[in-house]
Structure formats: C-alpha cells, structure tokens
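Chemist: What would the 3D arrangement of this be:
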Amino acid sequence: MIRDKIGFGIIGCGVISETHRAQICEIEDAVLVAVSDENPEKARDLAAKADADWYSDYREMLKRNDIDVVCILTPSGAHHEMTIDAARAGKHVITEKPIDTTLEKAALMIEECEKANVKLSVISQHRFDSSTNKVKKAIDEGKFGKMILGQASVNWYRSQEYYDSGDWRGTWKLDGGGALMNQSIHTIDLLQYLMGPVESVFAHTATLAHERIEVEDVAAATVKFTNGGIGSIVGTTCAFPGLSARLEVFGTLGTAVIDDDRLTHLYLKETAMNLSAHYEVNAKNLAEIQEKQTETGASNPGAIAGNSHRDQLQDMIAAIREDREPLVNGREGVKPLEIILAIYKSAESGKPVKISSLYDSVIQ
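Modeler: Just a heads-up that it's a prediction; the model follows:
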C-alpha cells in the first residue's frame, strides 16, 4: 500500500543535505521523517529544521517502517554499501552523483535494488531543467539534424580550504576523482544525453594548483560519439574566482548553448531566413535569454539552486505511485561515470580508450 505522504530519510548531513531537506519539505505529498549522520551535531541540526528525528547510525534509521525513500548524500565511495543496506531494508534509493566510484560497485547497486524490487535513482537534476528539456525535445524531433559536435566545459573554482575541509575530499577511494567526477559530472551527463552515447575518449589530466589531493584539478579530453560526431570535455577547479558550466551542441540543422543552466542560444535552420542570399544568414535566437540567473556552484558548492532537485524527487514519487522506472535510474546514472572512468584510464595510459570494450562486461 502506498501512503498519502511518501516518507523520506536522509543519510549524510553535509553541504548538499540542506538542498534535499528544503526540497522534500516543499513537496506536498512528501515528508522528511528522519536524518542520519555519523556526526550527531550535524544530524541534530538538520533534523531540527524539518521537525524530523535524527540518528547517528543510518542502519537504525533504516529499521523504520514509515520511511519509503532514502536520499544518500555521503562521500561517493560509500554509496554502494548504503544503497545495498537500504535496498535490503525495502527502501527506494536516491543517491547523489556519482552513483559510486567504480562500475563494479554501480553494478552491485543496480542488482541489489532490482532483487529487492525497489527503485534506484541517481541525482542528475539538470536533465529536468527547462533549458535541457527544450533542446532535447528539438533534437528528438529531428530539428537539429545529425548531431556533429558537442563541447562541455566546467571552469569552476575550489579553494585549498575546500579540499582540506574533509579527509575524504580529493581522494580516489571516497571522492572517486576530482574536477571531472565531482564538479563536471552533470555537464558530462548532459553532453551524452543530448549528443548520444560516447564511443571513445582520449585525455590528459593533471593536478596543478592544489596540494594534498590525489585527484585531478585540470582535465581535457576529446570525445568520439557512436553517431560519428566528435566533441570535447574540459573541467577544472582552478578557474578563480569560478566561471561558468557551459554546454554547446551542434547539429547540421541547429545550434544550442546552455550556460550555467540557462539556454542562451538556440538556432534552428527551419526558422532562419536568407540562408543562401549573398551568403547572409538571418537566424533568430529562440532561446529565452531573459531567464533569471540563479546562483551556481561555480565557486560555492552550497549555492546550487534546488528547483531541479525537487523535480527529480517528485519523479521518484511518481515512479513509486505509477510503478515505473525513475527517469534517471541506475543504468542512466552509470553513463557519465563510465565516460569519466574512461578519461582517467586514457590519461593514465596515454592512449584512446573505447568505452564499450571496457564496460559491456560489467553492466549488462
């Protein structure tokens, strides 16, 4: 039986937990029942904002029968263990990005959730942005023609203090990577979502501006898509004071630019005039560039707007009520992870890396 209000629990009360708490509390048919964190003070403070219960041991929280969904907001390398525990307790799961740090762990998460007949969703909130939806719809309707070029760049800034603020930050074991895995993953996800699957990558990564971290703070990769298109991925946490996350996609019939989640440029040949008269092109920008600029995570990870998070949380509720897969399920959550891991492998080997040959045997 599905209750009138879907009960939520939060595991991990760090920076992003306030976004999840605030958005759950905005949803009419949802209620935040309890939160947990190894640090009792963090758990207590977050719980107080929602009149919820708190725990220092998430396993105790999972015993409650009034929790339907848990949001796992812990360091990336801990997602798989907590997801498996939640699935075996009969809870639906939403994990923050990335799904985890390895494809083997991701496969276990998907397998355990399917075995327990619970739903798994991975936060990729920008798939729910109006800018993304408008471009995706035009591409799916054939208005862009053949997709030929995609460019993703995330030129953000994180201080040394940011990395020093937690002993898990900047580690391979728990962070799983640096500027790509932690900061650029959403834009990389949108790149493959709009351009189509990635076939191979060739990359360079480096740690150039931060100390005491194991992972990259600068990365650049060329990309080949399975449809024949090509592209690039650039990510850094060294771009003081923090610039934009920008996605550009080009087809034979159209162009779109999404900058800091706003659709700033949208051109379609079907709406253009004078395409051949004296080589002049009179193209109309169909983008809603008057959209209000919201705060981004360019320099402050706590400044990420929450509206699209709410849309994804509501999608999980709808998936439960309609007994369907969430729009960004576990297998969708694997896609940006496998691209990033291929980039790391290419940077290490100095050779191009084919994604299909590496990962087909892991994710069936």
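
Chemist: alpha carbons only for contacts and neighbour counts from here, please
Modeler: Fine.

Chemist: and the helix or strand harbouring Leu191, how far out from the chain's middle?
Modeler: Secondary structure from DSSP states H and E places Leu191 in helix 185-195. With CA atoms, centre = their mean, to the nearest Å as the basis, helix 185-195 stands 9 Å off its chain's centre.

Chemist: which residues sit against the helix or strand harbouring Ser121?
Modeler: Secondary structure from DSSP H and E places Ser121 in strand 120-122. Surrounding strand 120-122, the residues in contact under the criterion CA atoms under 8 Å, 6 or more residues apart in numbering are 92-99, 110, 113, 316, 326-330, 332-333.

Chemist: where exactly do the strands run in the stretch 101-250 of the chain?
Modeler: 120-122, 147-155, 198-206, 218-225, 230-236, 245-251 (DSSP state E, counting those that start in this stretch).

Chemist: Out of these, which is closest to Ala303?
Modeler: For Ala303, the closest of the strands of the stretch 101-250 of the chain is strand 245-251, at 14.0 Å, according to CA to CA.

Chemist: And the next helix or strand past that closest one?
Modeler: Following strand 245-251 in sequence, per DSSP H and E, is strand 254-259.

Chemist: So which elements touch that following strand?
Modeler: helix 130-140, strand 245-251, strand 262-268 (3 or more CA pairs under 8 Å, 6 or more residues apart in numbering; DSSP states H and E).

Chemist: And the residue lying closest to Met273 once chain neighbours are set aside, how far from Asp66?
Modeler: Leaving aside its sequence neighbours, Met273 sits nearest to Asn282 (CA to CA, 6 or more residues apart in numbering; 5.2 Å). The gap separating Asn282 from Asp66 is 59 Å, by CA to CA, to the nearest Å.

Chemist: again, but for Lys292
Modeler: 38 Å.

Chemist: who has more neighbours, the two?
Modeler: Comparing Lys292 with Asp66 by other CA atoms under 10 Å, the one with more neighbours is Asp66, at 16 against 8.

Chemist: Assign the residue lying closest to the more buried one once chain neighbours are set aside to helix, strand or coil.
Modeler: In space, and not counting its chain neighbours, Asp66 is closest to Gly7: 5.9 Å by CA to CA, 6+ apart. Of the three states, Gly7 takes strand according to DSSP: H, G, I helix; E, B strand; the rest coil.

Chemist: Spit out the contact partners of Gly7.
Modeler: Here Gly7 is in contact with 30-33, 66-69 (criterion: CA under 8 Å, 6+ apart).

Chemist: Following up with a second sequence; could you model it the same way so I can compare the two?
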Amino acid sequence: MTEKIRFGIIGCGVISDTHQSQIRDIEEAVLVAVADENPDKAKALADRADADWYVDYRELLKREDIDVVCILTPSGSHKSITLDAAKAGKHVICEKPIDTTLEKAYEMIDACKKANVKLSIISQHRFDSSTIEVKKAIDEDKFGKMILGQAAVNWYRSQEYYDSGDWRGTWKMDGGGALMNQSIHTIDLLQYLMGPVESVFAHAATLAHERIEVEDVAVATVKFQSGALGTIVGTTSAFPGLSARLEVFGTSGTAVIDNDKLTHFYLKEAAENLTDHYGVEVQNLVKSSDEEQGTGANDPGAISGNSHREQMLDMISAIKEDREPLVNGLEGIKPLEIIAAIYQSAKTGQPVSLASIRQLKTVQ
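Modeler: Predicted coordinates:
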C-alpha cells in the first residue's frame, strides 16, 4: 500500500470545504487536522472531515504526522503562516494570491527554499482540460504568432459579502478587490497562454459597493513581450454574476474559454476553402463537453474542486519525486506582478512596466 501524504488545513472559511473534499477523494492523501481562530468554524470542518481541530494553527504545526498544510486564510496573513510552516518542516499549498506584496511573496519563497520544503500556489485552472489543450496547441506552434488576448471576469459580490468580515475589501488583508480576488485566475491564464507581460495601462474604481478600500471594477490594456496586445476587465458589480471569459488569438488559431470550458477552438491547419477574404466556415474543434462545474460567479462556495484535486496530486508527486510543483512560488508571483502593475497604473494615470513593479515590490 502506498504511504499516504498527510495534510492539515489552516483557515476554515468558504474554500476550506473544497480542499477537504478533494483531499478526501485522493487515495494517497489523508486530512489529519484543521485550524481556525474561530472555534466554531474549526470544529464544524473537523466534524465533516473526521479530523482533529485547533484554534491556534501553531499547535497544528507542532504535529509530526502532518506533511503538507493548505493555507486558506486572508491573503495578508499568508506570509507569516508560510514562514511558520516552513520552519516546522511542512510543505505548503497556499491559496491565491501568494500574498499581497511581492516583497512578502519572495520572503515566502526564500523561507521554503531554505527549509527544503515545497511551495505551491493555487492556480488550479492551469490544470483544467481546456487550458491544457490550448496550451499544448500554442506550444506546438499551431496558433502561429500570438496577437491578442482578452480576459474578462464579470462577477458579482453583494455588499453583505464584503461586510461579512472586517478584512474583506481592505488593502492590508485582501490585497485588492475584483482583480486580486476574483480575476486573478483568469489573469494568470492570460499570461500563461499569451506569454510574459511587458506593460499595462489601467483604470480602477469603486462604483457599486460601500465601505471598501479596493476596486470593484477595473480595466486595463496589456502589451506582451512578444508584441501581442490584450485587455483585462474585472468586476464584482455585474449583477447577478456572469462569466469568466478568456479569448486568445494567433495568426493561425483561436480559442475561447468561458467559465472554465473550452467553447471555441479553431486552427487554420484544420480549415478548408480558405479563399474567402471575409472569413471562412471552419470546424469548431471543441470536443464533447466536460462535466458542468461551479464557477463562483456569484457564490465563492460554488467553485468546483476538480482542478484543485489535480494541483494537490501534483504536489504529492512533487514530494515523492523531489521536484518543484508545477505552480511553485515563482509561478504564483506572475499574476501578482500584473495586478500590482495595474494598480500602480490606475493610481498614477501612467503606463507601468512589469520591470518597474519588480523593483517596487509592492501592490498599492
């Protein structure tokens, strides 16, 4: 029998059920204990998962029968908990964003490296079948020269959502608004498929919610290092919550991923009758639909955990094979850099290069 990798969960909020249910469904994993400063939340999750529970996460970290901890706390606390986990010799899976500033993110990476533990940042949509198929085609040069990428997350969060925790909607603990919390996965996929971003020019505002410091709507134009162009739109004000949509275009291919599903996929190599200057009839290469998944458009608890499971399996393999996880700390920093540049551009009213953001090491 394969030895199981033993997990702990720190933070028993909305996303914790996704993590515990996926750990439960992995044959080579077992959830040992959970922790949350709210004892009711900790006990409730522990009861559902048949695990031990703690109020102080440091007590969980003292256990020798835990190999990996999933950090699911507010974004601004990720660094401090990761440093404690690394010191305790635990591998870390950290929910997005890696933290609220690049400076803290690099501290996390350095601490895990020095402690010889793995660090993986949840970017589960890289493990979606739709992403894998498009990425493969791009890497095989079937898209030709990449020319345009468009990311739009038109989601909805009520005022009650922001009022449900005094940390929500704050720069210190949330790290940002519609971009940092709701749009970060689609922004990550944009750069993952289109390539590195060179610069952005952006506007951001708080237009639909009260008593929050951060944006509930933002728009940005993007220039990629390849010369391709792009756009990013993110909001939590699109009642009642629409789609997260990613469109990528090359000279020889087009793909649209809508709510995590590949809805349009065209390759010029599969086209016939290319004589019409105004467009041609081309077969959509989309295969049979995957199982319907929750998207979180208006309910963060509705997010499907299937791709979380794939990322956890990657961490388990990384531990057993002694390699880096596919989405390690350096990969987790990439969407944070883009969002930091957008915030800086919105603040200054000027274009901002990613190179300058790396020097600033800040988000605000």
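
Chemist: Aligned to the residue nearest to Met273 of structure 1, what sits in structure 2?
Modeler: Applying TM-score structural alignment, one finds that Asn282 of structure 1 aligns to Glu281 in structure 2.

Chemist: tell me which element its match falls in.
Modeler: Going by DSSP H and E, Glu281 of structure 2 is not in any helix or strand.

Chemist: for it, what are its contacts?
Modeler: 271-273.

Chemist: Counting neighbours, which of the residues you listed comes out on top?
Modeler: Busiest of the contacts of Glu281 of structure 2 [other CA under 10 Å] is Ala271, holding 14 neighbours.

Chemist: ok, so what distance separates that residue from Val286 of structure 2?
Modeler: 14 Å.

Chemist: host element of Val70 of structure 1?
Modeler: Using DSSP H and E, Val70 of structure 1 falls in strand 69-72.

Chemist: And the next helix or strand past that strand?
Modeler: helix 79-88.

Chemist: quick one: that next one to structure 2 mean distance?
Modeler: By mean CA distance after the TM-score superposition for structure 1, the fitted helix 79-88 of structure 1 averages 0.3 Å away from its aligned residues in structure 2.

Chemist: elements contacting that helix?
Modeler: By 3+ CA pairs under 8 Å, 6+ apart, helix 79-88 of structure 1 packs against strand 69-72, strand 92-95, helix 103-115.

Chemist: Make a markdown table from those and add mean neighbour count and distance to Ile213 of structure 1 to it.
Modeler: Listed next are those as a markdown table, based on neighbours: other CA atoms under 10 Å; distance: least, CA to CA, whole Å:
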| stretch | mean neighbour count | distance to Ile213 of structure 1 |
| --- | --- | --- |
| strand 69-72 | 27 | 24 |
| strand 92-95 | 26 | 24 |
| helix 103-115 | 18 | 23 |
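
Chemist: a markdown table for these, including distance to Leu247 of structure 1?
Modeler: Below are those laid out as a markdown table (distance: least, CA to CA, whole Å):
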| stretch | distance to Leu247 of structure 1 |
| --- | --- |
| strand 69-72 | 28 |
| strand 92-95 | 24 |
| helix 103-115 | 25 |
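
Chemist: Can you say which of those is nearest to Val135 of structure 1?
Modeler: Between those, strand 92-95 lies closest to Val135 of structure 1; by CA to CA that is 25.7 Å.

Chemist: gap between that closest one and the chain center?
Modeler: Distance, centroid of strand 92-95 of structure 1 to centroid of chain: 14 Å (CA atoms, centre = their mean).

Chemist: mean deviation of that strand from structure 2?
Modeler: Relative to structure 2, strand 92-95 of structure 1 is 0.3 Å off (mean CA distance after the TM-score superposition for structure 1).

Chemist: and the nearest residue to Asp85 of structure 1 once chain neighbours are set aside, what element?
Modeler: Residue nearest to Asp85 of structure 1 in three dimensions, not counting chain neighbours: Arg59, with 7.6 Å by CA to CA, 6+ apart. Using DSSP H and E, Arg59 of structure 1 falls within helix 58-61.

Chemist: Next, the buried residues of that helix.
Modeler: Within helix 58-61 of structure 1, the residues that count as buried by 16 or more other CA atoms under 10 Å are 58, 61.

Chemist: mean per-residue distance, that helix to structure 2?
Modeler: Its matched residues in structure 2 lie on average 0.6 Å from helix 58-61 of structure 1 after superposition (mean CA distance after the TM-score superposition for structure 1).

Chemist: so what does that helix touch, helix or strand wise?
Modeler: So helix 58-61 of structure 1, by 3+ CA pairs under 8 Å, 6+ apart, packs with strand 30-36.

Chemist: which other residues reach the strand it packs on?
Modeler: 5-13, 21, 24-25, 43, 46-47, 50, 52-58, 61, 66-67.

Chemist: again, but for stretch 38-51 of structure 1
Modeler: 12-14, 17-18, 21, 25, 32, 34-37, 53-57.

Chemist: equivalent range in structure 1 for stretch 317-330 of structure 2?
Modeler: The aligned range for stretch 317-330 of structure 2 is 318-331, by TM-score structural alignment.

Chemist: start to end distance for that stretch?
Modeler: Start-to-end, stretch 318-331 of structure 1 (CA to CA) is 19 Å.

Chemist: how about it: buried residues?
Modeler: So, applying 16+ other CA under 10 Å, buried residues of stretch 318-331 of structure 1: 320, 325-331.

Chemist: Same question for stretch 23-43 of structure 1.
Modeler: Here stretch 23-43 of structure 1 shows 23-25, 27, 30-37, 42-43 as buried, counting by 16+ other CA under 10 Å.

Chemist: Let's have those in CSV, adding distance to Tyr162 of structure 1.
Modeler: Formatted as CSV, the buried residues of stretch 23-43 of structure 1 follow (distance: CA to CA, whole Å):
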residue, distance to Tyr162 of structure 1
Gln23, 25
Ile24, 27
Cys25, 28
Ile27, 31
Ala30, 33
Val31, 32
Leu32, 29
Val33, 30
Ala34, 28
Val35, 24
Ser36, 23
Asp37, 20
Lys42, 18
Ala43, 21
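
Chemist: picking that back up, now the helix holding Leu191 of structure 1 on structure 2. Mean distance?
Modeler: Mean deviation for helix 185-195 of structure 1: 0.1 Å (mean CA distance after the TM-score superposition for structure 1).
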